[in-house]
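Student: Sharing a model prediction with you, sequence too.
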Amino acid sequence: MTGYPDHPRGGRGTGHDGARFTLPVIVACLMLAASGGMQVACATARHGAPVGRHGARGGARRLPVMTHVPAHWRQHGLASWYGSGRQLGHATASGEMFDPGALTAAHRQLPFGTRILVHSRRTGRSVVVRVNDRGPYHGARIIDLSLEAARQLGMLGMGMTQVDLLPMLDDEEEVAGAPR
């Protein structure tokens, strides 16, 4: 049966096709109701939170934003870059307009205005960026860099690279550098 009106049966089933799809749906609903998963499913639909494998809500846990950055703070992980299209003309989380030519970055926890040294483990280059946005919220990335910061690190062709993040003290001034 094709389901098209010009088919000899006119899109009507024989009566058995509907039961084949209805029964599993009813069984799944009964299992959800019996296990208590219905409340989680309904709460998820109301609040838009993703549900994990075992009914846990929240998917990626969002850590609170720091009020200040300790001098000993360090972070290592994946960096990506953004800003080649959709972000142009839009405000960042700090309220300023996104500028792909500025040395800025998005970080989940660091306070806005924090300057951090980003050192690429692959290219050996470093750049100082200012946090003015929140993110990244995809995968295991720790920072999203502006187009210019990514260019100075030599990571445009890669998309992502391993980096070390170090806080910049007020008396330190460093710009993008050659390999150490």
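Tutor: Yep, that arrived. Numbers count the residues shown, from 1 in each chain.
Student: Only C-alpha atoms from now on, for both contacts and neighbour counts.
Tutor: Noted.
Student: What residues sit buried inside stretch 74-87?
Tutor: His76, Leu78, Ala79, Ser80, Trp81, Tyr82, Gly83 (16 or more other CA atoms under 10 Å).
Student: gap between the residue nearest the centre of the chain and Ala106?
Tutor: By CA atoms, centre = their mean, the chain has its centre lying nearest to Tyr137, at 1.7 Å. Distance, Tyr137 to Ala106, by CA to CA, to the nearest Å: 10 Å.
Student: I would like the residues contacting stretch 83-102, please.
Tutor: For stretch 83-102, the surrounding residues in contact (CA atoms under 8 Å, 6 or more residues apart in numbering) are Phe112, Asn132, Asp133, Arg134, Ser146, Leu147, Glu148, Ala149.
Student: State the number of residues packed around the fourth one.
Tutor: What that stands for is Arg134. Arg134 is flanked by 20 other residues according to other CA atoms under 10 Å.
Student: Could you pull out the strands in this structure for me?
Tutor: 75-81, 104-106, 115-120, 126-133, 141-145, 160-167 (DSSP state E).
Student: Pasting the second one now:
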Amino acid sequence: MESLHAALALAWRCGGCAAIWVGLAASTDALAQGLAPAAAPVAAGVPAVSAAPEASSPALVEVPAPSPASDALRAAQRSSIDLLADVDGAEEDDDADVQPSETGLASWYGPGFHKRRTASGERFDMHALTAAHRTLPFGTLVCVRSQATGRGVVVRINDRGPHVANRVLDLSRGAALALGMGGLGLKPVDVFPLGSGEDTCPPKRPE
């Protein structure tokens, strides 16, 4: 505003300077209308400076989400590994030595005792696969294996005996025939105890 007053004073002193009045009028109009001064011209041959481009966002790498198929494949692989571990453990158990609880001579009895009462109270059936033992509980299942032939038979303890020293079992005639000792009075055998739910002899290990 001070510059405007100075210009007016100068124009009044000039007393009709047309050029000054024209400039003053233009300046007054510009100030009244609030016009911004024009941008400075760009010299020829000088490239215009453009605004700096906005920084671009870093590129995002899309990571594919795991598909149900890949999850199922990994689960199947883990199951296969677990299954192989279980099979290996089972093979080790099968290969483990199963030691007989007793080893000795077995005898058998038949026609002279058929239908008689046994120590357990049931009647003796010489054709059934049973045996007499000194201490095993009645109803116990044991595997009796011939040391000579390797043949084995599962018998149920239902009587007490043998009543002769140096014998471990007194077999029924049916059990003796299953072991191939029908024509023999005595035969060396191995006796294997069977656990709950077992009803077969353990596999015979190769020589």
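Tutor: Received it, and whenever you're ready, just let me know what you need. Just so it is clear, the model here is predicted, and its values are computed rather than measured.
Student: coming back round to it: rebuild the contacts of stretch 83-102 of structure 1 as a markdown table, extending it with distance to Gln39 of structure 1.
Tutor: Putting the contacts of stretch 83-102 of structure 1 into a markdown table (distance: CA to CA, whole Å) gives the following:
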| residue | distance to Gln39 of structure 1 |
| --- | --- |
| Phe112 | 38 |
| Asn132 | 38 |
| Asp133 | 35 |
| Arg134 | 31 |
| Ser146 | 42 |
| Leu147 | 44 |
| Glu148 | 47 |
| Ala149 | 46 |
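Student: Neighbour count says what about the residues you listed? Which are buried?
Tutor: Among the contacts of stretch 83-102 of structure 1, those classed as buried by 16+ other CA under 10 Å are Phe112, Asn132, Asp133, Arg134, Ser146, Leu147, Glu148, Ala149.
Student: Onto which residues of structure 1 does the biggest helix by length in structure 2 map?
Tutor: The residue-count maximum for a helix in structure 2 (DSSP state H) belongs to helix 68-95. Per TM-score structural alignment, helix 68-95 of structure 2 has no counterpart in structure 1.
Student: what's that helix packed up against?
Tutor: Applying 3 or more CA pairs under 8 Å, 6 or more residues apart in numbering; DSSP states H and E, we find helix 68-95 of structure 2 packed against no helix or strand.
Student: what's the offset of that helix from the middle of its chain?
Tutor: Chain-centre distance of helix 68-95 of structure 2: 7 Å, with CA atoms, centre = their mean, to the nearest Å.
Student: next one: stretch 30-43 of structure 1
Tutor: What separates the centre of stretch 30-43 of structure 1 from the centre of its chain is 28 Å, taken as CA atoms, centre = their mean.
Student: Quick check: buried residues in it?
Tutor: Within stretch 30-43 of structure 1, the residues that count as buried by 16+ other CA under 10 Å are Met38, Val40, Ala41.
Student: Kindly report the same for stretch 121-135 of structure 1.
Tutor: Neighbour-count burial for stretch 121-135 of structure 1, counted by 16+ other CA under 10 Å, picks out Arg121, Thr123, Arg125, Ser126, Val127, Val128, Val129, Arg130, Val131, Asn132, Asp133, Arg134.
Student: aligned partner of the first one in structure 2?
Tutor: In other words, Arg121 of structure 1. In structure 2, Arg121 of structure 1 lands on Gln147 (TM-score structural alignment).
Student: got the contact list for its match?
Tutor: Pro188, Val189, Asp190.
Student: Need the strands of structure 1 in a markdown table (columns: distance to His47 of structure 1).
Tutor: Below are the strands of structure 1 laid out as a markdown table (distance: least, CA to CA, whole Å):
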| stretch | distance to His47 of structure 1 |
| --- | --- |
| strand 75-81 | 29 |
| strand 104-106 | 25 |
| strand 115-120 | 35 |
| strand 126-133 | 24 |
| strand 141-145 | 25 |
| strand 160-167 | 32 |
